[in-house]
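**Q** got a predicted structure plus its sequence, pasted below:
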Amino acid sequence: MPPPFKQSFLITGLAFSAGLGLSGSCQAQSIEVPNGLPEVPHVVYPEVGLPNFTVPAGTVQQIGGDGKVIQTTQPVSNGSDALQTLYSRAWGYQAADNASSLGVNPAALAATCQVESGCQNVYTANSSGNTITGAFQMSNGTYSEEMSKALAANPGLASTITSGTAGQQDPATQAVAAAQYLKDGATYLQNQGISNPTSVDVRGYYNFGPSSGRAIAQANPDATMAETLPSYSASALAKNGISAGETVSQWRQSVADKMGSGATLPVLNS
């Protein structure tokens, strides 16, 4: 369940005056405003076969009741607290609820969207046939297949989602399919002998598919990724951010660094 909602006030380019308290005196208020343009989709590259996503940076200012800036902070752009990043999005709580309803740990969902898009609703489909898009960077085919599984398992979700492939650009809807895909991956790895797969364990499944995901999860940590994924050329590995000679251990650590605290948490809720 999401943490209790704490009310805050967001304004852009407007003067804000404190209201009168019970005694009739002015009450100082602390409000947070975005410094810069509001969040919008950014065209980026999907992970498979193309360069990694880079999270745009920005700042947030906290303003006191007297109108003066009292603090300026840099939003988290790594995975140190992916769940907080997820909850900071307008669609984050609903996405987490949708994941929980399927038995998937919201922290694992957050870790995945942090790696895929920085938990931003990006649009990366193009006229060349690439359909991978959205906060969880799913292709239309995978999205549709996983959504069908999720709705079969929990028909009640149908009333909360955007129907059809239009749901690809609704992050709370796409979270349903992404959570189902994570669930598939964790269940698959359990059947392969990995008792309680974590977000890092399932990352190979999500990124490279079942057989490659199993190979990575079960590989000797000192084996290279090239040895573990023999069907991938050196250039294909490079386009997935994997350098020559990179070991499975090094790859897992790089993924964990992006995921943050959710990296070692189980994908499935107990």
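**A** Sure thing, it's come through. Bear in mind that the values here come from a model prediction, so they are computed numbers and not experimental data.
**Q** could you use CA atoms for every contact and neighbour count after this?
**A** OK.
**Q** ranges for the strands of the stretch 51-200 of the chain?
**A** For the stretch 51-200 of the chain, the strands defined by DSSP state E, counting those that start in this stretch cover 59-63, 69-73.
**Q** by how many degrees do the first one and strand 69-73 diverge?
**A** In this structure, strand 59-63 runs at an angle of 160 degrees to strand 69-73, with axes from the mean of the first three to the mean of the last three C-alpha atoms, to 10 degrees as the basis.
**Q** now strand 59-63: how far from the chain's centre is it?
**A** Mean C-alpha position of strand 59-63 versus that of the full chain (C-alpha atoms, centre = their mean, to the nearest Å) differs by 24 Å.
**Q** helices and strands around that strand, which ones?
**A** strand 31-35, strand 69-73 (3 or more C-alpha pairs under 8 Å, 6 or more residues apart in numbering; DSSP states H and E).
**Q** compare those strands and give me the one nearest residue 173.
**A** Closest to residue 173 of the helices and strands packed on strand 59-63, according to C-alpha to C-alpha: strand 31-35, at 26.0 Å.
**Q** in that closest one, what's buried?
**A** Using 16 or more other C-alpha atoms under 10 Å as the burial criterion, the residues of strand 31-35 that qualify are 31, 32, 33, 34.
**Q** and if you look at stretch 118-130?
**A** Neighbour count says stretch 118-130 has 118, 119, 120, 121, 122, 123, 124, 125 buried, by 16+ other C-alpha under 10 Å.
**Q** how about stretch 188-200?
**A** Under 16+ other C-alpha under 10 Å, the buried positions of stretch 188-200 are 188, 189, 194, 197, 198, 199, 200.
**Q** end to end, how far does it reach?
**A** 14 Å (C-alpha to C-alpha, to the nearest Å).
**Q** surely residue 120 is in contact with residue 133?
**A** No - counting by C-alpha atoms under 8 Å, residue 120 stays clear of residue 133, with 10.6 Å between them.
**Q** in addition, the following structure is provided for comparison:
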Amino acid sequence: MIRLPFPCRRTAQATVVLVTCGFVMPPIGHAQTVNVPGGLPTHVNATYQEPGLGGWTPDTTGTAQATSGSGAVTQTATAGTSDSDALGILYQQSWGYAAAQNAEALGVNPSALAATCVVESGCQNLYTAGNGSTITGAFQMSNGTYSQTLGEALAADPSLASSITSGTAGQQDPATQAVAAAQYLKDAATSLQHSGISNPTVLDARAYYNFGPSAGAEIATADDSSLMSSYISGTAMSGNNISSTTTVGQWRAAVAPKMGSAASSSILTG
């Protein structure tokens, strides 16, 4: 029998068993650099299982990045389990990250802003003005509402002026219109709080954004059995495919799925 100079022993590394004599081979790792052009997905839900190691579930937060043509990171946003599917659609737009960051600067939940552009235009920068209407853009705002709310936003946070397009051209620039839309949502939340809704959600504010402050507050606090015709005009009803028999509850049930998981999200971050 051949005698070995050192005793042999079994060393367990995870699920790999090494038989070593006189020395222990450490696991060998090779560093890698992985470039992900579009950034990490906004939702990471992974579970790794291996017999003998138990279960491991990583944090369900990730960092989404926008990169330039050279690969340099131009925008970074952190997403987590509280983010909505609408926010993912917003982040697919070249202006989406800036819009989300500006909304947060105003104290508005980016998911609320995202749900609004998804419902209004699919987050596409549409030009729909004409025939006596000035409503246009990704957030479908009229010139009057856009100008008023953009002025409010800049008064609240003057630093936003450096990230917008000034003048009337800003109405058709989605990143600029997003600032005005975020402020309009903030106005809606404040109005609804005065009407007795302590923590207004995106669904609560939908009527305000769609039909204006007066009808918005009334619909948000109305019973499901109330008729929509009690709060909005026939023109508004026909323009939004609402019949004379449509109840507030039916309208809410039809609108909520268009917003996805953001429908129940709070508008304000503070």
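**A** Great, that's in hand. In this text, all values refer to a predicted model and were calculated from it rather than measured experimentally.
**Q** ok so, going back, from the buried residues of strand 31-35 of the first structure, which single one is nearest residue 180 of the first structure?
**A** residue 34 (33.6 Å).
**Q** what residue is smack in the middle of the second structure?
**A** residue 87 (2.5 Å; C-alpha atoms, centre = their mean).
**Q** residue in the first structure matching that residue?
**A** Matched by TM-score structural alignment, residue 87 of the second structure corresponds to residue 83 in the first structure.
**Q** return the residues in contact with residue 180 of the first structure.
**A** Counting by C-alpha atoms under 8 Å, 6 or more residues apart in numbering, residue 180 of the first structure makes contact with 99, 102, 104, 146, 147, 149, 150.
**Q** what does the last one correspond to in the second structure?
**A** Correspondence of residue 150 of the first structure to the second structure, assessed by TM-score structural alignment: residue 153.
**Q** residues near residue 257 of the first structure, how many?
**A** Neighbour count of residue 257 of the first structure, defined by other C-alpha atoms under 10 Å: 16.
**Q** let me fix that, I meant to ask about residue 208 of the first structure.
**A** 16.
**Q** same deal with the one 10 residues further on?
**A** Other residues near residue 218 of the first structure come to 16 when the count uses other C-alpha under 10 Å.
**Q** residue in the second structure paired with it?
**A** Match for residue 218 of the first structure (TM-score structural alignment): residue 221.
**Q** list the contacts for its match?
**A** Here residue 221 of the second structure is in contact with 195, 197 (criterion: C-alpha under 8 Å, 6+ apart).
**Q** gap between it and residue 78 of the second structure?
**A** 34 Å.
**Q** equivalent analysis for residue 140 of the second structure, please.
**A** Residue 140 of the second structure is 27 Å from residue 78 of the second structure, by C-alpha to C-alpha.
**Q** quick one: which of those two has more around it?
**A** When residue 140 of the second structure is set against residue 78 and neighbours are counted by other C-alpha under 10 Å, the residue ahead is residue 140, at 26 against 13.
**Q** check contacts around the closest residue to the more buried one other than its chain neighbours.
**A** Residue nearest to residue 140 of the second structure in three dimensions, not counting chain neighbours: residue 120, with 6.2 Å by C-alpha to C-alpha, 6 or more residues apart in numbering. With contact taken as C-alpha under 8 Å, 6+ apart, residue 120 of the second structure is in contact with 138, 139, 140.
**Q** could you dump the residues you listed to CSV with distance to residue 92 of the second structure?
**A** Output for these, formatted as CSV (distance: C-alpha to C-alpha, whole Å):
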residue, distance to residue 92 of the second structure
138, 13
139, 16
140, 19
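**Q** which of those residues lies closest to residue 265 of the second structure?
**A** Distances from residue 265 of the second structure to the contacts of residue 120 of the second structure, taken by C-alpha to C-alpha, are shortest for residue 139, at 18.3 Å.
**Q** surely the closest one is in contact with residue 179?
**A** No - using C-alpha under 8 Å, residue 139 of the second structure and residue 179 do not qualify as a contacting pair, with a distance of 10.1 Å.
**Q** give the equivalent position in the second structure for residue 200 of the first structure.
**A** Correspondence of residue 200 of the first structure to the second structure, assessed by TM-score structural alignment: residue 203.
**Q** the residue lying closest to its match once chain neighbours are set aside and residue 136 of the second structure, how far apart?
**A** Distance criterion C-alpha to C-alpha, 6+ apart; nearest residue to residue 203 of the second structure, sequence neighbours excluded, is residue 263 at 5.0 Å. Taking C-alpha to C-alpha as the measure, residue 263 of the second structure and residue 136 of the second structure are separated by 23 Å.
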